[in-house]
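Chemist: Next one to model:
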Amino acid sequence: MDGARRFDNRTDAGKRLAETLRERGVEADLVLAVPRGGLPLGRAVADALEVPLDIVVAKKIGAPGNPEYAVGAVASDGSVWRNEVAIDGTRTDEAYVEERREAEAERARRKADRYRGGRPAPDLGGKTVVVVDDGVATGSTVRACLAQLENSDADRVVLAVPVGPPDTIADLEGQVDDVVCLETPANFMGVGQFYANFGQVSDEEAMAYLDDGDRD
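Modeler: Predicted coordinates for the structure are as follows:
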């Protein structure tokens, strides 16, 4: 597997991420996990760094007739990342992108509200924020999440993921103050290949990680 480690599960990956963050001297004020898969890792990182855990939510904008192919993504505050190559390649018109942007932003807002259970979004002003996900492939939703943080008053943003392809990680480095990625295998085919257990995380399970307290 080109030397890439195989994580036992998302919590194991989160603990390894936390260890690396501490080794690199990252002093965070807040961890923001990308639901759903990022929350088990986010819980482990937040507990290790002894800081609060919250979420940052984005939804993919799928291409016309091919919803799995992202022409962009939009965060819950409306911040958007556009995949201009995909937009041009699929000849997607601006009216479609705008229509889907509004619809997916609303879905992201509803998801964020549901996960927080009525709690307000955290104040990011002047804070060092660590954004955690279980890995990136194209990174479309993560890019929209980071766009939201670029539009916030956060002082410093660190992206922490266990694994991602070298080209995506290199691109993301230009969007944040620092990237911590444990593995960047050249033979990357998908995030799940680097986990022994990569089962889907339900909304209920994901929301439970937002409660205080350690979990194994």
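
Chemist: Going by C-alpha atoms from here, please, whenever you check contacts or count neighbours.
Modeler: OK.

Chemist: Show me what counts as buried in whichever helix in the chain runs longest.
Modeler: In the chain, with assignment by DSSP state H, the single longest helix is helix 94-116. For helix 94-116, the neighbour count (16 or more other C-alpha atoms under 10 Å) marks 97, 100-101, 104-109, 111-113, 115-116 as buried.

Chemist: Now do that helix: everything it contacts.
Modeler: 55-61, 73-78, 80, 119, 207 (C-alpha atoms under 8 Å, 6 or more residues apart in numbering).

Chemist: how about a cut-off of 6 Å?
Modeler: With contact meaning C-alpha atoms under 6 Å, 6 or more residues apart in numbering, helix 94-116 is reached by V57, A58, K59, V74, A75, S76, G78, M207.

Chemist: now the angle between helix 94-116 and the helix or strand the third one falls within, please.
Modeler: In the assignment (DSSP states H and E), K59 maps to strand 58-63. Taking axes from the mean of the first three to the mean of the last three C-alpha atoms, to 10 degrees, one finds strand 58-63 and helix 94-116 inclined to each other by 150 degrees.

Chemist: Run the chain-centre distance for strand 58-63.
Modeler: Averaging C-alpha positions (C-alpha atoms, centre = their mean, to the nearest Å) puts strand 58-63 14 Å from its chain's average.

Chemist: Please give the structure of this sequence too, so both can be compared:
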Amino acid sequence: MKRRRSFRDRRAGGARLAAELSHRSWHDPLVLGLPRGGVVVAYVVADVLGAPLDVAVARKIGAPGHPEFGVGAVTSSGEPTYDGRSLRSLGLTPGDLREACAAEKEEARRRERVYLRGREPLPRAGRDVILVDDGLATGVTARAAARMLRRDRPRSLTFAAPVCAPEAAIGLKAEVDDVVCVLRPERFRAVGEWYADFGQTTDEEVIDLLQ
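Modeler: A predicted model of the protein is given here:
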């Protein structure tokens, strides 16, 4: 028997997440979506909270031969973040991933240029920043983004997603002030399993939402 999906699509996940976040008190909130799919969720959250929307770009570093399996992540600046347990299990070192890291850093820079369209990112210092994605699997991309955002000195930094792997949510608390998840299923395998429609989001969709 096929299991019923928890969210119709990313917008529905965003509505559920926004309901959780709307019960809290925020100081000058800023909602940042992790492109691409996280921006769709973040758009709904920002709309409900009456907060501005922007992006925080971080790129997954995939395992050799299995790019969908993230063993690390990198932003457009700063050092990469790696998942030590994943590296050990695959017998890899950061040096083995140097070329992949450089390629993903360049892609992060490209996406920032595309999404920001020549403008500066919205100010983050002194604000309650809410970093949003469509889900949390290993958590390595969220950790890389959080470390980048900490340099901008927000008043607080919260990560939020409709569905999170419990272990990843616990691990992420070392990087942020709070982790908010609608669902933390014990049997978690992939983010897409919890959405009926988990189609790929395009750059054009992200640009439209930001506008």
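
Chemist: Drop the TM-score for these two in here.
Modeler: TM-score of the superposed chains, computed with TM-score structural alignment, normalised by the length of the second structure, equals 0.90; 210 aligned residues with a C-alpha RMSD of 2.1 Å.

Chemist: picking that back up, what's the most distant pair in the contacts of helix 94-116 of the first structure?
Modeler: G78 and M207 (22.3 Å; C-alpha to C-alpha).

Chemist: The second structure: helices as residue ranges?
Modeler: Per DSSP H, the second structure has helices spanning 10-21, 37-49, 84-90, 98-116, 140-150, 166-172, 203-210. These are given in chain order.

Chemist: Which of those has the highest mean neighbour count?
Modeler: Each of those was scored by mean neighbour count; the highest is helix 37-49, a mean of 25, by mean count of other C-alpha atoms under 10 Å.

Chemist: burial of G117 of the first structure, as a residue count?
Modeler: Neighbours of G117 of the first structure under the rule other C-alpha atoms under 10 Å: 10.

Chemist: actually D177 of the first structure, not the one I wrote
Modeler: 13.

Chemist: Which residues are in contact with the residue mapped onto it from the second structure?
Modeler: Under the alignment (TM-score structural alignment), D177 of the first structure pairs with D177 in the second structure. Residues in contact with D177 of the second structure (C-alpha under 6 Å, 6+ apart) are L157, T158.

Chemist: how far away is D177 of the second structure from E204 of the second structure?
Modeler: Separation of D177 of the second structure from E204 of the second structure (C-alpha to C-alpha, to the nearest Å) stands at 32 Å.

Chemist: what's the angle between the strand holding K59 of the first structure and helix 140-150?
Modeler: Using the same axes, to 10 degrees: strand 58-63 of the first structure against helix 140-150 is 130 degrees.

Chemist: Next, the angle from whichever strand in the first structure runs longest to strand 58-63.
Modeler: Using DSSP state E, we find that the single longest strand of the first structure is strand 66-75. With the same axes, to 10 degrees applied, the angle from strand 66-75 of the first structure to strand 58-63 works out at 140 degrees.

Chemist: Using the aligned residues only, give the average distance of strand 66-75 of the first structure to the second structure.
Modeler: Superposed on the second structure, strand 66-75 of the first structure shows a mean distance of 2.0 Å to its aligned residues (mean C-alpha distance after the TM-score superposition for the first structure).

Chemist: now that strand, how far from the chain's geometric center?
Modeler: The chain centre lies 15 Å from the centre of strand 66-75 of the first structure; the measure is C-alpha atoms, centre = their mean.

Chemist: Kindly report the same for stretch 161-173 of the second structure.
Modeler: Distance of stretch 161-173 of the second structure from the chain centroid (C-alpha atoms, centre = their mean) equals 11 Å.
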